[in-house]
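Asks: give me a model of this one.
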Amino acid sequence: MDASEKIIRFDSYEALLEEIQRDMNNGDPICCRYPVRFIMLNNFNVWHQLAQDLACLGVQPLDLEELIKDSHERWITTDELSRTIKACTVTSVVTPFSELVRFYSDTNFRGFFNEIMLTEDIDRPQKRIYIPLIGLQNRFNNFLNGFARIEESAPVWAYLTEEHKTKVFLTTIKNETDAFAGHENIKCLNTLYDWLRFWKTHAPQEQIICSSGPINRKEKFSDPDNIFTFEYIKNSYEYIVSFLGVSIPFIYNETEEKYWSLLLADIIKSDPAVFNLSTFISNHLGALLVSPRDLFYRWGQADTTPYDRWLLKNYFLTSASSEEFPYLKICVEELSAYDDYCELHAKVAERIFYVYDSTTQKKYAKEREILIKDSAIIFNEFINEATKDYLKTCISEIAQNDVQLAITLTTGVFDFEKVLLLAWYADSDQTGLKLEDAAKKYPDLGMYLSNLKPSEKKKDNWHLDYLEAYRDAKLHNVITESVASYIKTKNHNSDSFYGWYYSFNETHDLLHKHAGVTDMRPDKIYWIDALGAEFMPYLLSFFKEKGCGYRVAYSEITRCTIPSATAQNRFDAVSKFSELDAIAHDSKGYKKNISLVKELRELFSILRKIVDSNTHGEHTIAIVSDHGLSCLSCLAESKKYDAKVEHDGRYIKVNTNGKIYEDADYIVHVNENDGERYKVALTHSSLGRKPVHEVHGGCTPEEVLVPYIIITNKAQNLINYKYELITKEVEVSEPVITIAVMPQPASVTLHIGNNKYSMNRNGRMWSAQVDGVKEGVYKAEFTIPGGTSFTVEVQVNGTGFGGNDFLDF
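Replies: Okay, the predicted model is just below:
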């Protein structure tokens, strides 16, 4: 006899149930010898119906899961199962049975059935033990065909309908028992206990995933299986994609499994059926990522977790932005240290130097520069000194062979880059770096060296030329011939010095004067200690270019009193900034280019603070200073007077009341504020030892002259004037420029270069004679207080003259 002869097949469920009822009442000793009845099924719905009908017939359930109720992952061996079945004293149905036995090895499977098939209970001949074999027909048929006592063994019944395969996902990933609460279509079975209980009452309508350790380990023994198809989920990525059916465009990396596990948990918490990755990341991070700047900012935040950074990386790589920024894409692809809040910024800064091919470096240089510049504050915060040293070394090494490439790879964001740019511009004859190009990299340099002039000009504007020459000397760190010539002329002695000293308004006097002028009266005064007139172009550029809501209503270069020190020029009841003065007195001393970079950075910060502190309401603000600074005294040989010097030898306080003779090195001056007498250095040579810092206290223009500006955010109600140039061409011999203005103003001023001319009225015509002009084309600007201005070109004709002494606007 073989299996096909042993198995009794039924064409209907009703026929099977009738046979069970007939068998229950059959007292034939041969039928009652073996109590076990095997029922082969391949449909869980049929099984659940049979379980109900058996209960109605008084059959008691033998619940196998109760064997492990105190240890849900304990494996039920064949010996324990056999003992449990043999211990039954009443008619019972073993449930679930096949959901356990299918995982026995072939040896254990055959051993168990060899024993249980011939189990007898002569004391209870009417007892029946019903054992459902669901989906095990192939394995059981194979067993029967090899079973020696098949003919005399217990009966085997079969009711087999059309097979319906059930897919079960297996994984070692554990979820909370109620992880899928609310998701009725998903069943998560974490233990063997859960697995056994589930099949007693459920027909597999759901997605099923089982993370029971014993089942995962023994699933390999279940083949062949007529009802289950097992698919193993090796990691969280497969769990998300294969089981939950959620599409994730990230590339899986085994080393990042812990982050995939966190993402899986987050997807389960939401509704996998409607999960949207972009929406999730935006909600999770609290912001929509729309630009590289968002990426840089969020990456470096203290509350950004390694998981958040992993999401950020992969979100960017799968977004359209990754194609718009190919260099950034390369950098982001290489990120792996998600606990390092600086890794992204460092990678973007230094990745371009990992290759030595200049063509590749040039290809990505512009994008890299834009990325870093657009997030300059972020990069300066998160790039550490070690990375900056590496960048500096790379750029410096490149500059030795290809300075143009080095310039291209410089962003102008980091201080060391600014120092390099200053040096390259100062050496423009060799590097070819023009101011226009340097300013694109380092805007503060362009502002510092801009040609903007104060609104109040003097008849003789030599000081503007001197300050320009001083800035150039500062960049080159040398007392240039131009500066030396000015000092020799303007500070030759007390007469020449006082000649220009008293021609400038003293700052306190001008403040007092403006206090009585409605449009100029400041409601706030800010004192920037050590802000010299060398920075006037920077100040004017800042309020012109930065879009800060304030405009310059008035600007003039004024003077302090000498000695040009704070004690003699302080301001009372004002807000003070001391950062520039602190740089000058830094114990490390003055450093070429480095100190200027620090000064420009601090000045920008100060001006930003002033603006940001006055965003509400309308204000008129005065910005003043007590003195300037000179870096050139560090280069001039000291005079070394035997006296108690102050401020690095820039002046000596004179205690005697006797007559003191002046010297070519100093003047004797009674300060206007404290009434004390001082010997004050006339030139860059100090009266004590040679300074190592920027100094103040002396008589040089950069120490004495300071910027004075009035800014306001009040609406500017300008009168709209109409101008008509009458003399489009004038002769050198008779250089009279005439213009018609309507409506009639009270006054008109003509500006050509650094020269200012008051125009005379004749009816509706205004004229001014501009002596000293040479043949050429000049830009003429006409201004009216409280009104619109007008700029136009004027042709000057003549013979025997050439060139243009005037600076362009």
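
Asks: please make it C-alpha for all contacts and neighbour counts, starting now.
Replies: Noted.

Asks: and residue 38, that one's in a strand?
Replies: Yes: per DSSP: H, G, I helix; E, B strand; the rest coil, residue 38 lies within a strand segment.

Asks: you'd agree it is up against residue 156?
Replies: Yes: taking contacts as CA atoms under 8 Å, residue 38 lies within contact range of residue 156: 4.8 Å.

Asks: so which bits of stretch 101-108 are buried?
Replies: 101-105 (16 or more other CA atoms under 10 Å).

Asks: pick the one among the residues you listed closest to residue 130.
Replies: Nearest to residue 130 out of the buried residues of stretch 101-108 is residue 101 (CA to CA; 14.6 Å).

Asks: residues touching the closest one, list them.
Replies: residue 109 (CA atoms under 8 Å, 6 or more residues apart in numbering).

Asks: one more: residue 687?
Replies: 638-641, 645, 649-652, 665, 681.

Asks: let's compare: structure for the following, please.
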Amino acid sequence: MDITGIIENIELDLERNGSYDRYPVRFFSMKYAEDTANSIMKLRTDIEKISSCAVEIVDIKDFLPHEDGWVTVDNFRKHIKSLEDNKSYVMVGFSEYTRFLSNAEFITMVIGLLETENSEINYKRRIYIPCFALFSQIQKTVKENHRRMDAYNPFLNDVNVEDLPIIYFINEALDNSGYENEINNSSEWFGMWRNPEIDVEKPIICTSKILLYFYGKACPDNVYNIKKIMTYEELLQYLYGIEGILPSKSSTDEYYRQLLKILKDNPNSTLQSIILKQLNTLKISDDNIYSLWKNTNEFGRWLIQNYILRYEHTQRYLCYMMNSIDNLSAEGFVECAYTAIFNNKDDSLVNERKKVIEGIGKVESIAFSDRMTMYYQKYISDIVKSKTTYDFTQICFEKEAELENCDSEKISCVIEKEVAPILTDVSGFERRLMIWLYRAGLVSKDKIKEIYRGFVDYFEVDDLDMEETVYTDKLIQYFEIYRKSKILREMATAYDNELLQWNEDENTFYSWYTDVNLEYPEVILKKQAFEGNTYVLDGVGGEFLEYIVNALRKRNIDVDYCAYSKSHLPSITSVAKEFYNMKNTWIRDYDKNVVHGQIYYPVICMENSLKTIEKMIDKILIEEGDNSFAITADHGSTVGHKIFKREKKYSFVHADHDGRCYKLSENEHQQSTVDYLSYIDEKNREWLISLNEQSLNNNSKYIVHGGATPEEVVIPVIIAHKSNTQSRTYKVKIVDVKVSGLDKKVIFKINPKPDKVRLQAKDGTDILMKYDTLQKVWYEELERGIEQDIKVTVGSQEFIFRTVPTTKMGDDLFDD
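Replies: Model (predicted):
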């Protein structure tokens, strides 16, 4: 009720006689607001205008013996009786006072007030008591205990506002982090209506020891229950309405204090917006959560954890992670991202999990902890054993899978159905696991391609627009066999047989090595008039040419030129440096980390090789920016001695590079054999150089180089630049444009591989061509199998060709 309404009721009340004049106390309900103090003052003034006597404000606060004192019910009644007879009063602080009374004290006080009588001096004296709360309790008490309601109704209105601010006591041990709505003593509590700094719309904390004492003394029969906040969780719940915060396992109270301070500093913000602001992000998603997690402290990670649990769907993988994470470290996040799936193998979570893991991979390389490895070992072992009864207990990348006396086909089905879906290509462990499983014949190439495409790109490459020489196709075939022999054990003999085709003896070797069609990289780059930076990838042979080109294309790099070239002999770095006169930068990562960095184990070294090459390419691209650059090598390397093992045959104890070459002294001379050649280099030094898998001394445990096998000698030459799709140049080659009424299909090879190819013809054909992933060609059928011009459009380029009807060919099917 507004002041005007209250005054109208007071005016009507003053006109009454009899018991209304005998008993002065009047209660009315009033809303607490920011301008309560002004409203009380105006109320006093307006009452005085219609009264026959002066009106004063009596504040219960003034009854207190000291600042944090208390007034008993008896003393309260004495103060009421001592009020002057010739004045009316507006009593403030009544609602605040009664909050701390027991129910019995409350009834005694209310009835005592109703029994207060006016003297004969001033029957129109009134004691007005505005009630900001407990109005319904007062009404109930009066109706149950006041027998003269028909003659004297002490209520000026019947509207129960119940708007007194919510108050809480707080455990003295808690730090409320400067919460401003605070009452420190009883004097402030009773005088709250005068204090503009108290926000009555918000909960109030009371730290007065005397109020807490008297409240506790009245328990459990309080007329009004006041909650004592005992924990920081309750502080968040009752002061800010924030419930369900997941505690930290390490520093919960400290984190609560920090959060309370942030909430205080952002009074008009939601918890959701506060957390995002604290993390300096617009959102938290599968893609960026680890980046945020990694770059904040443990408090920030605790905020992220609670953000996900509060604002993400409970069935999401991130929620499942945040509920099960053991600790808030970066390592703990990575481990949980990988292993939480094992406790809830829900297929619907797999894709979300993959996005989270890929997000981690964008921030850092993932190294599996021993516990993560154990999780995978146990999961795979348990699932295989439960489905096949085979005890698949040991996965060791340094050893071959032992699958004797077992149904490998059945195991493969289990692996592809139950294990493959949870694998990614983000961590080294997973990549090695997939290579190990493929090498054991337990997972198909198609399944590997879905997960670890880079591995498949290594041994099954797309057709490249390579500079063609008489050796191009032969080397492509050789390296295809060599790559497969590194992966599949059954290819060992095929590798040895293929190597004999090239290096059966010194004559077969020299027949290709000295051929003018196979040139040194410095010669090729000079012929190409290339003047930019050349990056020499130490030890990266021709086996990786296609892999490097594909890796460049994936990074939106155009390859202008790629070809096989040859290293100088012997295939070692010091010799190459004598001849490389181009502007070059040596990158030794592969030679250091792969060739000489570890004992050769097929699975481990394969994964390490591909990862290292990817990193070297990224390093080059960062360095070069938009500039053109060239990539070559000083020599290649081989694991032929590990693929096709030979017994020890020679004892050139001073041989270099693990027995791959040996520089003879001036007094030494040797004849070539089927295993090595005697080679005199450009500086008249005589060397013995291994032609095959045979070492000149002891067999090595490592990847080696220095010999004359194609994988050691043949190296890549690539010229590339950052791609501009508007200016990308494509080459289109005819595979088949012979047509007839029954066969209307035309086929083309296009390099580099475009996203789409359009085929148009005069017969009305206008269609996008299809890509054959096996043959690496583009094909489509024309409307009619007739002689006509056809147009192939790739990007912004157009190519015109003419079909050849078989009717215009001779018996030999060649165009007459």
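
Asks: drop the TM-score for these two in here.
Replies: Superposed pair, TM-score by TM-score structural alignment, normalised by the length of the first structure: 0.68. Supporting alignment: 683 aligned residues with a CA RMSD of 5.6 Å.

Asks: how about the contacts of residue 687 of the first structure in a markdown table, adding secondary structure?
Replies: Shown next, in a markdown table, are the contacts of residue 687 of the first structure (three-state DSSP):
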| residue | secondary structure |
| --- | --- |
| 638 | coil |
| 639 | coil |
| 640 | coil |
| 641 | coil |
| 645 | strand |
| 649 | coil |
| 650 | coil |
| 651 | strand |
| 652 | strand |
| 665 | coil |
| 681 | strand |
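
Asks: return the subset of the buried residues of stretch 101-108 of the first structure lying in helices.
Replies: Taking DSSP state H as the definition of helices, those contribute residue 101.

Asks: and the buried residues of stretch 101-108 of the first structure as JSON lines, adding distance to residue 231 of the first structure?
Replies: Below are these laid out as JSON lines (distance: CA to CA, whole Å):
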{"residue": "101", "distance to residue 231 of the first structure": "19"}
{"residue": "102", "distance to residue 231 of the first structure": "16"}
{"residue": "103", "distance to residue 231 of the first structure": "15"}
{"residue": "104", "distance to residue 231 of the first structure": "18"}
{"residue": "105", "distance to residue 231 of the first structure": "19"}
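
Asks: nearest to residue 451 of the first structure, of the buried residues of stretch 101-108 of the first structure?
Replies: residue 103 (88.0 Å).

Asks: that closest one -> the second structure?
Replies: For residue 103 of the first structure, the aligned position in the second structure is residue 100, judged by TM-score structural alignment.

Asks: same thing with residue 491 of the first structure?
Replies: Counting by TM-score structural alignment, residue 491 of the first structure lines up with residue 503 in the second structure.

Asks: ok, and the closest non-adjacent residue to that match?
Replies: Spatial nearest neighbour of residue 503 of the second structure, chain neighbours left out: residue 509 (4.8 Å); criterion: CA to CA, 6 or more residues apart in numbering.

Asks: quick check: the helix or strand where that neighbour lies compared with the first structure, mean distance?
Replies: Using DSSP states H and E, residue 509 of the second structure maps to helix 506-513. Here the mean offset of helix 506-513 of the second structure against the first structure after fitting is 1.6 Å, by mean CA distance after the TM-score superposition for the first structure.

Asks: which strands or helices does that helix pack on?
Replies: In terms of contacts (3 or more CA pairs under 8 Å, 6 or more residues apart in numbering; DSSP states H and E), helix 506-513 of the second structure is packed against helix 492-503.

Asks: quick one: the helix it packs on to the first structure mean distance?
Replies: Mean deviation for helix 492-503 of the second structure: 2.1 Å (mean CA distance after the TM-score superposition for the first structure).

Asks: report the angle between that helix and helix 506-513.
Replies: Counting by axes from the mean of the first three to the mean of the last three CA atoms, to 10 degrees, helix 492-503 of the second structure lies at 80 degrees to helix 506-513.

Asks: in helix 492-503 of the second structure, what's buried?
Replies: 492, 495-496, 498-500, 502-503.

Asks: turn those into TSV, including distance to residue 190 of the second structure.
Replies: Formatted as TSV, the buried residues of helix 492-503 of the second structure follow (distance: CA to CA, whole Å):
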residue	distance to residue 190 of the second structure
492	95
495	96
496	99
498	100
499	100
500	104
502	103
503	104
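
Asks: tell me the one of the residues you listed nearest residue 604 of the second structure?
Replies: For those, the nearest to residue 604 of the second structure is residue 492 (18.6 Å; CA to CA).

Asks: residue in the first structure matching that closest one?
Replies: So, by TM-score structural alignment, residue 492 of the second structure is matched to residue 480.

Asks: surely residue 539 of the second structure meets residue 592?
Replies: No: the pair residue 539 of the second structure and residue 592 does not pass the contact test of CA under 8 Å, sitting 9.1 Å apart.

Asks: quick one, which of those two is more surrounded?
Replies: residue 539 (32 against 13; other CA atoms under 10 Å).

Asks: mind checking how far the more buried one is from residue 594 of the second structure?
Replies: Going from residue 539 of the second structure to residue 594 of the second structure by CA to CA, to the nearest Å gives 9 Å.

Asks: OK, contacts around residue 263 of the second structure?
Replies: Neighbours of residue 263 of the second structure in contact, by CA under 8 Å, 6+ apart: 269, 271, 274.

Asks: ok, now with 10 Å
Replies: 177, 179, 236, 240, 257, 269-271, 274-275 (CA atoms under 10 Å, 6 or more residues apart in numbering).

Asks: now find how far off-centre the strand or helix carrying it is within its chain.
Replies: Here residue 263 of the second structure, judged by DSSP H and E, is contained in helix 252-265. How far helix 252-265 of the second structure lies from its chain's middle: 25 Å, per CA atoms, centre = their mean, to the nearest Å.

Asks: same question for stretch 193-210 of the first structure.
Replies: Using CA atoms, centre = their mean, the offset of stretch 193-210 of the first structure from its chain centre is 48 Å.
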